[in-house]
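> can't give you the sequence, but here's the structure:
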């Protein structure tokens, strides 16, 4: 597990973690580039803190989501490469494919949060809208064009870097 999540030199792992790091940097949240397996598996315990050492609730929740989703995607692409592509050992995931898959995973979590905040869909178990807003605000595409409560707006996506990586 330590090798797969934290040491493997195969293409993909480092790129996925650089996407996570750059995305979180938008919200002034730092993670180590290519975190260890221990840190990845301990993601639910991670906290984003302010200068005084107090937890930043929205940023902490976003950090945990991004860490968990990135770890899972690292695992999935490794399994594809080793198991599904066993007969093609030279085959690797391209950076554009990995980038698209990472953003798709993060956007799927955003969409799930939006659905879970809808009291008509989730009922008593609905995630408070303020929690969803605190988690994702500051990370969205065209955010200035969105209403203050964008949780019911279809087509909201997480922000992407202004310049997409080449390759």
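Sure thing, it's come through. These figures come from a predicted structure and were not determined experimentally.
> use CA for all of it now, contacts and neighbours both
Will do.
> Quickly find the element holding residue 24.
Assigned by DSSP states H and E, residue 24 belongs to helix 13-25.
> next one: residue 100
helix 95-116.
> Please name the residues that touch residue 69.
By Cα atoms under 8 Å, 6 or more residues apart in numbering, the contact set of residue 69 is 105-106.
> Buried residues in stretch 65-74, which are they?
Taking 16 or more other Cα atoms under 10 Å as the neighbour-count basis, stretch 65-74 is seen to contain the buried residues 65-74.
> Same check on stretch 97-110?
Neighbour-count burial for stretch 97-110, with 16+ other Cα under 10 Å as criterion, is recorded at 98-99, 102-103, 105-107, 110.
> Same list (these) but as a markdown table, adding distance to residue 60.
Written out in a markdown table, the entries for those read as follows (distance: Cα to Cα, whole Å):
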| residue | distance to residue 60 |
| --- | --- |
| 98 | 24 |
| 99 | 23 |
| 102 | 19 |
| 103 | 19 |
| 105 | 18 |
| 106 | 15 |
| 107 | 17 |
| 110 | 15 |
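> Show me which of these is closest to residue 132.
Taking Cα to Cα as the measure, residue 132 lies nearest residue 110 of the buried residues of stretch 97-110, at 8.5 Å.
> Structure two is appended below for comparative analysis:
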């Protein structure tokens, strides 16, 4: 499928038989790039605040389109799981990429904020762009899908700082 005829995620999910193995591998490669660019932006915004960044964890997807296309986990581009660690070695936040095929979006990343004490807070980041477009990440608290706002790494820093001061 050429870039001129790229279909939306919803269209691909509605008619999966027309999605080729090459389409799936191309989307997964592009998904990896978008997620890693998001992580780069986050790391840049948090530099100089004493955090460590751990991308050692890797994720591959088992979404239906990937399985239907016969793409094995070994063939998939490995997508980093980002862990942000406080100076004391405790987790401040974890970003877990879910996959590019989400109805109404161009991918989902789960975010869990871990305060030094107390209950963690879960958010969903959704890319509202179309396939092979510049990403537009929005965030929403899990359980409150209508509380959507553009994701900004400065917001993340403020939330982590807020957790530190409690």
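Structure's in. What do you need? As the structure is a computational prediction, the values presented were derived from the model and not from experiment.
> Superpose the two chains and report the TM-score.
After superposition, the two chains reach a TM-score of 0.30 (TM-score structural alignment, normalised by the length of the second structure), with 77 aligned residues with a Cα RMSD of 4.6 Å.
> hang on, the earlier thing: immediately after the helix holding residue 100 of the first structure, which helix or strand?
Downstream of helix 95-116 of the first structure, the next assigned helix or strand under DSSP H and E is helix 119-122.
> That next one: what's the following helix or strand?
Read in the C-terminal direction, the helix or strand following helix 119-122 of the first structure is helix 129-136, with elements assigned using DSSP H and E.
> could you check the angle helix 95-116 makes with that following helix?
In this structure, helix 129-136 of the first structure runs at an angle of 170 degrees to helix 95-116, with axes from the mean of the first three to the mean of the last three Cα atoms, to 10 degrees as the basis.
> quick one: buried residues of helix 129-136 of the first structure?
By neighbour count, and taking 16+ other Cα under 10 Å as the criterion, the buried residues in helix 129-136 of the first structure are 129, 132-136.
> between the residues you listed, which is nearest residue 22 of the first structure?
Within the set of those, residue 136 lies nearest residue 22 of the first structure; the separation is 14.9 Å, counting by Cα to Cα.
> neighbours of the nearest residue to the closest one once chain neighbours are set aside, just the number please.
Distances taken as Cα to Cα, 6 or more residues apart in numbering place residue 62 nearest to residue 136 of the first structure, at 6.9 Å, with adjacent residues excluded. The burial count assigned to residue 62 of the first structure is 23, neighbours taken as other Cα atoms under 10 Å.
> Next up, the contacts around residue 62 of the first structure.
When contacts are counted by Cα under 8 Å, 6+ apart, residue 62 of the first structure touches 24, 135-136.
> Now that residue 124 of the second structure has come up, it's in contact with residue 140, right?
Yes - in this structure, residue 124 of the second structure is within contact of residue 140 by Cα atoms under 8 Å, at 5.4 Å.
> Which residue of these two possesses the greater neighbour count?
Summary of the neighbour comparison: residue 124 of the second structure and residue 140, criterion other Cα under 10 Å, with residue 124 having more neighbours (25 against 19).
> Is the more buried one within a helix or a strand, and which one?
Judged by DSSP H and E, residue 124 of the second structure forms part of strand 121-127.
> How about that strand, which residues are buried there?
By neighbour count, with 16+ other Cα under 10 Å as the criterion, the buried positions of strand 121-127 of the second structure are 122-127.
> Relative to residue 110 of the first structure, how far out is the closest residue to residue 122 of the first structure other than its chain neighbours?
Nearest-residue entry for residue 122 of the first structure: residue 116, 5.6 Å, with adjacent residues in sequence omitted and distances by Cα to Cα, 6+ apart. Computed with Cα to Cα, to the nearest Å, the distance linking residue 116 of the first structure and residue 110 of the first structure is 10 Å.
> re earlier: which member of the buried residues of helix 129-136 of the first structure is positioned nearest residue 37 of the first structure?
Among these, and counting by Cα to Cα, the member closest to residue 37 of the first structure is residue 135, at 24.2 Å.
> ok, that closest one - contacts?
Counting by Cα under 8 Å, 6+ apart, residue 135 of the first structure touches 57-62.
> repeat for residue 94 of the second structure
Counting by Cα under 8 Å, 6+ apart, residue 94 of the second structure makes contact with 81-84, 110-113.
> which element follows the top helix by length along the second structure toward the C-terminus?
Looking only at the second structure and at elements set by DSSP state H, the helix with the highest residue count is helix 21-46. Downstream of helix 21-46 of the second structure, the first helix or strand assigned by DSSP H and E is strand 52-59.
> got the buried residues for that following strand?
Taking 16+ other Cα under 10 Å as the basis for neighbour counts, the residues of strand 52-59 of the second structure that come out buried are 52-53, 59.
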